[in-house]
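**Q** fold the following for me, if possible:
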Amino acid sequence: MAIEIRQFPCLKDNYGFLIRDRSSGLTASIDTPDAAEINRQLDNAGWRLTHILNTHWHPDHAGGNIALKKKWGCEIIGPRAEADKIPSIDCEVGDDDIVNLGRSEAKVFDTPGHTLGHIIYHFADDGAAFVGDTVFALGCGRLCEGTPAQMWNSLQKIIALPPETKLYCAHEYTQANAKFALSIDPENKNLKERANEIDKMRLANKPTVPTVLSLELETNPFLRAGNEQLQNAINMNNAGAVESFAKIRALKDVF
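**A** So this is what the prediction gives:
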């Protein structure tokens, strides 16, 4: 891999990610949920922060921008559509833009839904996508600002990535997501097996992130909204994928 990834828990249920281009030593923080913990991780690794790549404006994703920029003088890159909400942003990016980190590069995708300007970063050569709050292991982000149609369209961009892509989600929500998924997709054998494995992982205090896209395509109800069996289970027979997705999201919101 061209990039080295350091993952760590912070705040209540967030994950922080530091990525380092091996050839140049340039180092980025994917979002800034906890500046103090990010600094501790940098010190432990002996890395110097040169970039911040924000996915969206929420405080648990951009709240550490100012403190980290003050300490490191790093360049802050973030969504063009939320530039007015991203603290100390230097570079605005959006759909199909390329972000370079030394010899490593990430393609940016606009993924509105959780927020209207949410973006993700796909490092194709490393098979890694940093997806913020657009998709979670067995879940997806709440529609804080966007519509079901917007989020479904955003998820299609993730579904179209290579199936072996590792998805680095920003929160440890998987065990709760599994319980919901089983409530609406109880006949999914792959899901039942995965839920059992997740319980074992969490009991051992192991992270369930990153996940792999191929696994999500088999078990994540939000990515399976067009599946006929799942549509029947939620009484959305003959409905479109967007309508079924909206029903699944509404059910999860009150689960």
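
**Q** use CA for all of it now, contacts and neighbours both
**A** OK.

**Q** helix or strand: which one has Ala195?
**A** Per DSSP states H and E: Ala195 is located in helix 189-203.

**Q** which strands or helices does the next helix-or-strand element following that helix pack on?
**A** On the C-terminal side of helix 189-203, the nearest following helix or strand under DSSP H and E is strand 211-212. Helices and strands touching strand 211-212, as assessed by 3 or more Cα pairs under 8 Å, 6 or more residues apart in numbering; DSSP states H and E, comprise strand 166-169.

**Q** which residues sit against the strand it packs on?
**A** The set of residues that contact strand 166-169 without belonging to it, under Cα atoms under 8 Å, 6 or more residues apart in numbering, is 15, 127-133, 135-137, 209-213.

**Q** hmm, who's touching stretch 59-69?
**A** Under the criterion Cα under 8 Å, 6+ apart, residues 14, 31-35, 39, 52, 54-56, 74-76, 86-88 lie in contact with stretch 59-69.

**Q** number of nearby residues for Asn54?
**A** Neighbours of Asn54 under the rule other Cα atoms under 10 Å: 29.

**Q** would you do the same for the sequence below? I want to compare the two.
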Amino acid sequence: MLSVTPIPAFGDNYIWLLRQDADTAVCVVDPGDADPVIQTLERENLTLGSVLITHHHQDHVGGLPELIRRYSPRVIGPHNPKIAGIDERVGEGDTCRVMGRRFEVMEVPGHTLDHIAFFTAGIPPLLFCGDTLFSGGCGRLFEGTPEQMYHSLQRLAELPDDTLVFAAHEYTLANLRFASAADPHNPDVATALANTERARELDRPTLPSHLGRERRINPFLRCAAPEVRSAAAAHGDTDSDQATFATLRAWKNHF
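**A** Take a look at the predicted model:
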């Protein structure tokens, strides 16, 4: 049985910890900070067997040097030579076996050009998507184009409804406040926002989300919805789904 738990870092990052049954060798995803990972491993008498990396930003790779020094884990990540310490560089169509599960690699550029996601089918399916897809939102475009990010999100949206979405940041509350403006008559957004507000008041994580839920509440996955296009039209071009996405992303940048 594979369990996934969050290790909080930097105030709003989640470093995801994967553990298989009673095995003491675990995996972490995007360890931007080594200290909370080390503290968790020592507190629970675990060791680090593997690391998954989605992209090169420092808040996702900053802890790698210290973790490699202490534990010598197997590190799997994108084809970006700027990321030191990767043992297995993977890209579109590659697979890797981690914690007893077969993970498929998807290239999802937009936030960065090297961004990849890791998906494993099963009960339930699991998606580790870094900063591409958030609950209620998506990542900023630091290197890629709106076209790239739109197509990356469309690919992720084709995964099964019951896929658990393990994004790397606790941005849900801010995202859903934007969704309330971008999709103002959507009752699913209103319900999700109320539930998220309660969860955050109790300092509870809002992740993982379900992909089926994201299709209902995430405006960046609802660019074809007339109500989303109508709201976005005041902020830019909405002549196509892709244009609507670009307008939404620019609007969100200044929301």
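
**Q** just the TM-score for the two chains, thanks.
**A** Scored against TM-score structural alignment, normalised by the length of the first structure, the superposed chains reach a TM-score of 0.94; 252 aligned residues with a Cα RMSD of 1.5 Å.

**Q** corresponding residues in the second structure for the helix holding Ala195 of the first structure?
**A** Under the alignment (TM-score structural alignment), helix 189-203 of the first structure falls on residues 187-201 in the second structure.

**Q** the matching stretch: average distance to aligned residues in the first structure?
**A** For stretch 187-201 of the second structure, the mean distance from the matching residues in the first structure following superposition reads 0.8 Å, by mean Cα distance after the TM-score superposition for the first structure.

**Q** which parts of the second structure are strands?
**A** Using DSSP state E, the strands found in the second structure span residues 2-9, 13-20, 25-29, 47-52, 74-78, 88-90, 95-98, 101-107, 116-120, 126-130, 133-134, 137-138, 164-167, 209-210.

**Q** which one of the ones you listed lies closest to Gly236 of the second structure?
**A** Between Gly236 of the second structure and the strands of the second structure, the shortest gap by Cα to Cα is with strand 137-138, which sits at 18.4 Å.

**Q** now that closest one: which residue numbers in the first structure?
**A** Counting by TM-score structural alignment, strand 137-138 of the second structure corresponds to 139-140 in the first structure.

**Q** and that stretch, how far out from the chain's middle?
**A** Once both centres are worked out by Cα atoms, centre = their mean, to the nearest Å, stretch 139-140 of the first structure turns out to sit 9 Å from its chain's centre.

**Q** which residues touch it?
**A** Stretch 139-140 of the first structure is touched from outside by Asp133, Thr134, Tyr173, Thr174, Asn177, Asn220, Pro221, Phe222, with contacts defined as Cα under 8 Å, 6+ apart.

**Q** state the pair within those residues that is farthest apart.
**A** For those, the maximum inter-member distance is 16.0 Å, found between Asp133 and Pro221 (Cα to Cα).

**Q** so for Thr196 of the second structure, which of the strands of the second structure sits nearest?
**A** Closest to Thr196 of the second structure of the strands of the second structure is strand 209-210 (Cα to Cα; 11.3 Å).

**Q** how big is the offset of that closest one relative to the first structure?
**A** In this overlay with the first structure, the average offset of strand 209-210 of the second structure from its partner residues is 0.8 Å by mean Cα distance after the TM-score superposition for the first structure.

**Q** what does Leu217 of the first structure align to in the second structure?
**A** Using TM-score structural alignment as the criterion, Leu217 of the first structure maps onto Arg215 of the second structure.

**Q** who's in contact with its match?
**A** Arg215 of the second structure touches Ala157, Leu221, Arg222, counting by Cα under 8 Å, 6+ apart.

**Q** which among those count as buried?
**A** Judged by neighbour count, with 16 or more other Cα atoms under 10 Å as the criterion, the buried members of the contacts of Arg215 of the second structure are Ala157, Leu221, Arg222.

**Q** any chance of JSON lines for the residues you listed, columns distance to Asp23 of the second structure?
**A** JSON lines is the format used below for these (distance: Cα to Cα, whole Å):
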{"residue": "Ala157", "distance to Asp23 of the second structure": "32"}
{"residue": "Leu221", "distance to Asp23 of the second structure": "37"}
{"residue": "Arg222", "distance to Asp23 of the second structure": "41"}
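
**Q** return the member of the residues you listed nearest to Gly93 of the second structure.
**A** Of all those, the one with the least separation from Gly93 of the second structure (Cα to Cα) is Ala157, at 17.3 Å.

**Q** go ahead and confirm the closest one touches Leu211.
**A** Yes: because the distance of 7.0 Å satisfies Cα atoms under 8 Å, Ala157 of the second structure is recorded as touching Leu211.

**Q** can you give me the end-to-end span of stretch 71-86 of the first structure?
**A** From its first residue to its last, stretch 71-86 of the first structure covers 18 Å (Cα to Cα, to the nearest Å).
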